[in-house]
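*Asks:* sequence unavailable; structure follows:
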C-alpha cells in the first residue's frame, strides 16, 4: 500500500519528501509525478513505507500539517482506476 501526499509545494523534491517521512519509519519509495509537457512536479506524491504501522503513524502526524508553506493532505492512496481505451478514430 502507499500513501498519497497532496497539496505539496512545487519546490519539494524526492529527497525533501523522503526526509520528512523517514521520521516515521523506513521509506521504500517516493514517486513524484511530473507534468509531461513542462517536466515540473504536479503538486502531489506517493510514498511507500516498509510497514502499515509506519504508514499510519506518518498519515496521523502529517495530514493537515504545514510544510513548505502548504497544508499537506496525507492519506492512504486509493487503487489506480482503469481508464478507458482512449484514442479516437473509429471511422471505417
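*Replies:* Thanks, I have it. Note that the structure is predicted; figures quoted are calculated from it, not measured.

*Asks:* alpha carbons only for contacts and neighbour counts from here, please
*Replies:* Noted.

*Asks:* can you tell me the element the residue most central in space within the chain falls in?
*Replies:* The residue lying closest to the centre of the chain (CA atoms, centre = their mean) is residue 45, at 2.0 Å. In the assignment (DSSP states H and E), residue 45 maps to strand 44-49.

*Asks:* other residues contacting that strand?
*Replies:* 1-8, 25-33, 55, 77 (CA atoms under 8 Å, 6 or more residues apart in numbering).

*Asks:* derive a PyMOL selection command for the buried subset of these.
*Replies:* Burial among these is assessed by 16 or more other CA atoms under 10 Å; the matching PyMOL selection reads:
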select buried, resi 2+3+4+5+6+7+8+25+27+30+32+55
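
*Asks:* next up, a structure to set beside the first:
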C-alpha cells in the first residue's frame, strides 16, 4: 500500500518528502511524478512506508497540515485503473486496440 500526497509545492524534492514522513516511521520509497514535456513536478506524489500503522499515523498527522506554504492532502493511494482497453471502444484481451496480422 502507499500514501497519496497532494497539493504539494512544485519545489518539493524526494528528500523533502522523506524528511516530512520520517517522523512517523521508516520511509521505503518516495515517487514524485513529473510532466513528460516540461520535466516539472506535477504537484503530487506517493510515499511508501514500512508498516500500515506508520502510514496511518502519517496520514492522521499530515492530512490538511500546512507544509511549504500549502495545505497537504494525504490519504491512502487508490489503485490506478487501466483504461487502455476502453479508450476508443475497442481492445483485445491484452489491452491493445489494434493487433497485427501476419
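*Replies:* Noted; the coordinates are in hand. Keep in mind that this is a model prediction, so the values were computed, not measured.

*Asks:* could you get me the TM-score between them?
*Replies:* After superposition, the two chains reach a TM-score of 0.92 (TM-score structural alignment, normalised by the length of structure 1), with 89 aligned residues with a CA RMSD of 1.6 Å.

*Asks:* which ones are touching residue 34 of structure 2?
*Replies:* Residue 34 of structure 2 neighbours (CA under 8 Å, 6+ apart): 40-42.

*Asks:* let me know the closest of those residues to residue 12 of structure 2.
*Replies:* When those are compared for distance to residue 12 of structure 2 (CA to CA), residue 41 wins out at 8.0 Å.

*Asks:* wait, the closest one touches residue 14, no?
*Replies:* No - Residue 41 of structure 2 sits out of contact with residue 14 when judged by CA atoms under 8 Å, with a separation of 10.8 Å.

*Asks:* coming back round to it: chain neighbours aside, what residue packs nearest to the counterpart of the residue nearest to the centre of structure 1 in structure 2?
*Replies:* In structure 2, residue 45 of structure 1 lines up with residue 45, judged by TM-score structural alignment. Sequence neighbours aside, residue 32 is the residue nearest to residue 45 of structure 2 in space, at 4.4 Å (criterion: CA to CA, 6 or more residues apart in numbering).

*Asks:* I'd say the one you found and residue 39 touch.
*Replies:* No - contact criterion CA under 8 Å: residue 32 of structure 2 and residue 39 do not qualify, at 11.0 Å.

*Asks:* just the helices in structure 2 please.
*Replies:* For structure 2, applying DSSP state H gives helices covering 14-22, 52-62.

*Asks:* how about those helices in a markdown table, adding distance to residue 82 of structure 2?
*Replies:* Listed next are these as a markdown table, based on distance: least, CA to CA, whole Å:
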| stretch | distance to residue 82 of structure 2 |
| --- | --- |
| helix 14-22 | 26 |
| helix 52-62 | 25 |
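
*Asks:* residue 49 of structure 1 versus residue 80 of structure 1, what's the distance?
*Replies:* Distance check for residue 80 of structure 1 against residue 49 of structure 1: by CA to CA, to the nearest Å, it reads 18 Å.
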